[in-house]
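**Student:** okay, here's the prediction I keep looking at, along with the sequence it came from:
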Amino acid sequence: MKKAHTLLPCLSGFFFPSLQAVSGEQALAGERMFRMPSCLLKLTRVVLSHKPWALFTLIFVLVSFTYIKLYLGIWEDPESRVPTYGLSAEISCDHYVPSALNITRGPSPSAGNVFFVETSKQTAPSYLFSCSVESAARTHPASRVVVFMRGLAKKNTSLPKHWAFSLLSCFPNVEFRPLNLIELFSGTPLAQWYLWPLRHWEPYFFPVLSDACRIVLMWKFGGIYLDTDFIVLRNLQNLTNALGIQDHDVLNGAFLSFTPKHKFMELCMQDFVQDYNGWVWGHQGPELLTRVFKKWCHIRTIESMSCQGVRALAPEVVYPIPWQGWKKLFEAVSASEFHKLLQNTYAVHVWNKLSHKTKLEIPSQALLAQLYSQFCPATYAKMKQDSEQLSRRAV
């Protein structure tokens, strides 16, 4: 069995080269090139010896590799697959963001940050992504709206050429930063969790990684965290140490608002590691927050309440459209119905994992179209322009 122990690292390096080190940045391409021939030679010698364990190991690795790649292909982050229809990267700020808007003063150092995180490596933001950031920037003119993106180059100060970056750069309080995960998780219980070599091969890696980022951001820096499928209707700064109830007895972390180093977020980080299960959807997200809140308050059922300084907000505050009724976003509503539905709402979660394949007519009276029009008008104007250009091209 001694040969098996020497063969397995070689096999893992051959089929999973990214697992040779904690990150690709820690290994040089030249070193891999020199190591690979010796591994292939070892592999050839062992397989040619016709020993059953060698053949079994090789078959097992091949089957595992094929299965994992297929599984990840099915469950990869859907937003990274959504096409964006921006036809030009050139944006006129005067046209899309009139100077009459009171956005020229920039953020105040005393105001809390609003955070967005993109854990996939995509750098072609969708209309919804742009709307989320724009609506947050408009409703929080005194706050920095910080967008962390894993796909941004760490040493390159220029943003990719895409209309969304040009448009959102018109807002002086919006900042785009590369997402350095090792740096973010350092000094927290999640540092060792992230460094496990096989972490990237779990079926729900992207959503779990997003769950990890948000609770660490809240604990380290405080402020407001929002998923990139929120449309913000009003300022969220007075919702401190709060999270929302998505439906009966379940909390959701798509919106979080906490002061730095809050004990609740510390407990969330501890639970993340101690009760970790990356193979169950939501276990590190809504289920984690629900578990911790119930322990925090010593309760069995969650209602709209405040407990030891942490608030569970009623569904209408940030989840007025339940995930089961996401299709309502694409239904036409009257102005009075629109106002009645959202009179107690601070932000609307669009449930992008469910709704991203549904076509939105622009312009229309659909609830989602009206949200775009009123709360991210610059993005909406770009959507209209692109829709008109595509229609002309189709003729």
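**Tutor:** On my side now, so go ahead.
**Student:** alpha carbons only for contacts and neighbour counts from here, please
**Tutor:** Will do.
**Student:** so how many other residues sit close to residue 236?
**Tutor:** For residue 236, the neighbour count with other C-alpha atoms under 10 Å is 19.
**Student:** next, the one to line up against it:
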Amino acid sequence: MQPQPLVLCAIESAARVYQDRPVVFFMKGFRDVDLEDNEKHTRYFPTLSSRENIYIFPLVMDEILKGTPLHSWYNKSNPEKERYWIHTLADSCRLALIWKYGGLYMDTDIITLRPVPCKNFLAGQHSKYSSNGIFGFSSNHNFTWACMESFVQNYDGGVWGSQGPTLFTRILKQLCDLPDFEDIKDISCENISFLHPRRFYPIGYGGWTQFYEVWDTFPTFNDSYAVHLWNYMNQKERRTMVPGSNTLVDHLYKNHCPSTYKAIQRNESLYL
């Protein structure tokens, strides 16, 4: 019930950029509440409560996966024997949600800068390798259905990412012979746009500490729609945004999630 400040920043930044679309955040803490009472849940998060297009929904896996190939897999699974169960659940529900309802999925360590102009797209993490941390499809798209089928048929819970980036990459390569990225050009694969890594990963995994360094001149990220902050490493190294530090993450918060930034700056509670 107390998501990290980066999560609140991610939600706020998305809501500011996509003002004409609902931005939905799913939380396990609301699993027992009335499903029709969702609109009021933003009151628990003061920095989000003023944004009318943000909705907090309970994460009810059985409901989300119902009607998909993932439902029977979920019911037969034994979480105690799964090494990466939380990651696998996250991989499964994002596929089911986008297949059912369409739209854009984003991990909560992604700060949105500007709208993604493509409806059906995958994000390249590097050449010939797709991320599943951000993607978008129309409802009932054949790619998301093929991913769910392959998820079950080729399930390997002992390998991290097997049902995530590796799965997306495998299905994409079945559709197209992917070339290497050139310059900052995206790749078209049938009716799917495979977007250049700079669109969402302008700072790669190996350079993640740059977000917490002081910059004389901040990058414009003019070629990016959003910025992925590699939260696994942030948590592992206990790095946080410090207001006024003049670091890159300080700059991103200040400009793209100002309500969250100001609350942290004033040492106000982020939670009701």
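**Tutor:** Perfect, thanks for sending it. Source: prediction; values computed, not measured.
**Student:** output the contacting helices and strands for the top strand by length along structure 1.
**Tutor:** Ranked by number of residues, the top strand in structure 1 under DSSP state E is strand 250-258. Where contact means 3 or more C-alpha pairs under 8 Å, 6 or more residues apart in numbering; DSSP states H and E, strand 250-258 of structure 1 is packed against helix 205-220, strand 223-226, strand 242-247, helix 286-297.
**Student:** ok, 7 Å please
**Tutor:** strand 223-226, strand 242-247, helix 286-297 (3 or more C-alpha pairs under 7 Å, 6 or more residues apart in numbering; DSSP states H and E).
**Student:** whereabouts in structure 2 does the helix or strand following the longest one align?
**Tutor:** Which is helix 286-297 of structure 1. The helix or strand immediately downstream of helix 286-297 of structure 1 is strand 305-307, counting by DSSP states H and E. Under TM-score structural alignment, strand 305-307 of structure 1 corresponds to residues 187-189 of structure 2.
**Student:** for the one residue sitting closest to the centre of structure 2, which non-adjacent residue is spatially closest?
**Tutor:** In structure 2, the residue lying closest to the centroid (C-alpha atoms, centre = their mean) is residue 107, at 1.7 Å. Of all residues not flanking residue 107 of structure 2 in the chain, residue 133 sits nearest, at 5.2 Å (C-alpha to C-alpha, 6 or more residues apart in numbering).
**Student:** next, count neighbours for the corresponding residue of structure 1 for the one you found.
**Tutor:** Residue correspondence, TM-score structural alignment: residue 133 of structure 2 in this structure matches residue 254 in structure 1. Other residues near residue 254 of structure 1 come to 23 when the count uses other C-alpha under 10 Å.
**Student:** residue 254 of structure 1 and residue 392 of structure 1, how far apart?
**Tutor:** 38 Å (C-alpha to C-alpha, to the nearest Å).
**Student:** residue 228 of structure 2 matches what in structure 1?
**Tutor:** In structure 1, residue 228 of structure 2 lands on residue 349 (TM-score structural alignment).
**Student:** doesn't residue 230 make contact with its match?
**Tutor:** Yes - the criterion here is C-alpha atoms under 7 Å, and residue 349 of structure 1 meets it with residue 230 at 4.6 Å.
**Student:** those strands in the stretch 251-395 of structure 1, which residues are they?
**Tutor:** When secondary structure is read from DSSP state E, counting those that start in this stretch, the stretch 251-395 of structure 1 shows strands at 305-307, 310-313, 347-349.
**Student:** out of the ones you listed, which gets nearest to residue 199 of structure 1?
**Tutor:** With respect to residue 199 of structure 1, and counting by C-alpha to C-alpha, the nearest of the strands of the stretch 251-395 of structure 1 is strand 347-349 at 28.5 Å.
**Student:** the closest one against structure 2, how far on average?
**Tutor:** Compared with structure 2 after fitting, strand 347-349 of structure 1 has a mean deviation of 0.4 Å; criterion: mean C-alpha distance after the TM-score superposition for structure 1.
**Student:** ok, and for that strand, which residues are buried?
**Tutor:** Buried positions in strand 347-349 of structure 1, judged by neighbour count with 16 or more other C-alpha atoms under 10 Å: 347-349.
**Student:** cool, and stretch 196-214 of structure 1?
**Tutor:** Buried residues in stretch 196-214 of structure 1, counting neighbours by 16+ other C-alpha under 10 Å, are found at 199-200, 202-214.
**Student:** and for stretch 372-392 of structure 1?
**Tutor:** For stretch 372-392 of structure 1, by 16+ other C-alpha under 10 Å, it's 372-373, 375-384, 386-387.
**Student:** again, but for stretch 208-226 of structure 2
**Tutor:** Across stretch 208-226 of structure 2, burial judged by 16+ other C-alpha under 10 Å covers 208-209, 211-212, 224-226.
**Student:** also stretch 166-182 of structure 1?
**Tutor:** Buried-residue list, stretch 166-182 of structure 1, by 16+ other C-alpha under 10 Å: 166-174, 176-179, 181.
**Student:** quick one: that stretch aligns where in structure 2?
**Tutor:** Using TM-score structural alignment, stretch 166-182 of structure 1 corresponds to residues 46-62 of structure 2.
**Student:** centre of the chain to the matching stretch, how far?
**Tutor:** Centroid displacement of stretch 46-62 of structure 2 relative to its chain, using C-alpha atoms, centre = their mean, to the nearest Å, is 15 Å.
**Student:** about what we covered before: in a markdown table: the buried residues of strand 347-349 of structure 1, plus distance to residue 304 of structure 1.
**Tutor:** Shown next, in a markdown table, are those (distance: C-alpha to C-alpha, whole Å):
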| residue | distance to residue 304 of structure 1 |
| --- | --- |
| 347 | 17 |
| 348 | 18 |
| 349 | 18 |
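**Student:** OK, contacts around the residue of structure 2 most remote from its centre?
**Tutor:** Computed with C-alpha atoms, centre = their mean, the residue of structure 2 farthest from its C-alpha average is residue 216, at 29.2 Å. Applying C-alpha atoms under 7 Å, 6 or more residues apart in numbering to residue 216 of structure 2 gives no contacts.
**Student:** what lines up with it in structure 1?
**Tutor:** Checking TM-score structural alignment: residue 216 of structure 2 goes with residue 334.
**Student:** ditto for residue 82 of structure 2
**Tutor:** Mapped onto structure 1 by TM-score structural alignment, residue 82 of structure 2 lines up with residue 202.
**Student:** okay, helices next: where are they in the stretch 1-150 of structure 1?
**Tutor:** For the stretch 1-150 of structure 1, helices defined by DSSP state H, counting those that start in this stretch occupy the ranges 2-15, 29-48, 52-75, 93-96, 127-139.
**Student:** nearest to residue 246 of structure 1, out of these?
**Tutor:** Nearest to residue 246 of structure 1 among the helices of the stretch 1-150 of structure 1 is helix 127-139 (18.6 Å), distances taken as C-alpha to C-alpha.
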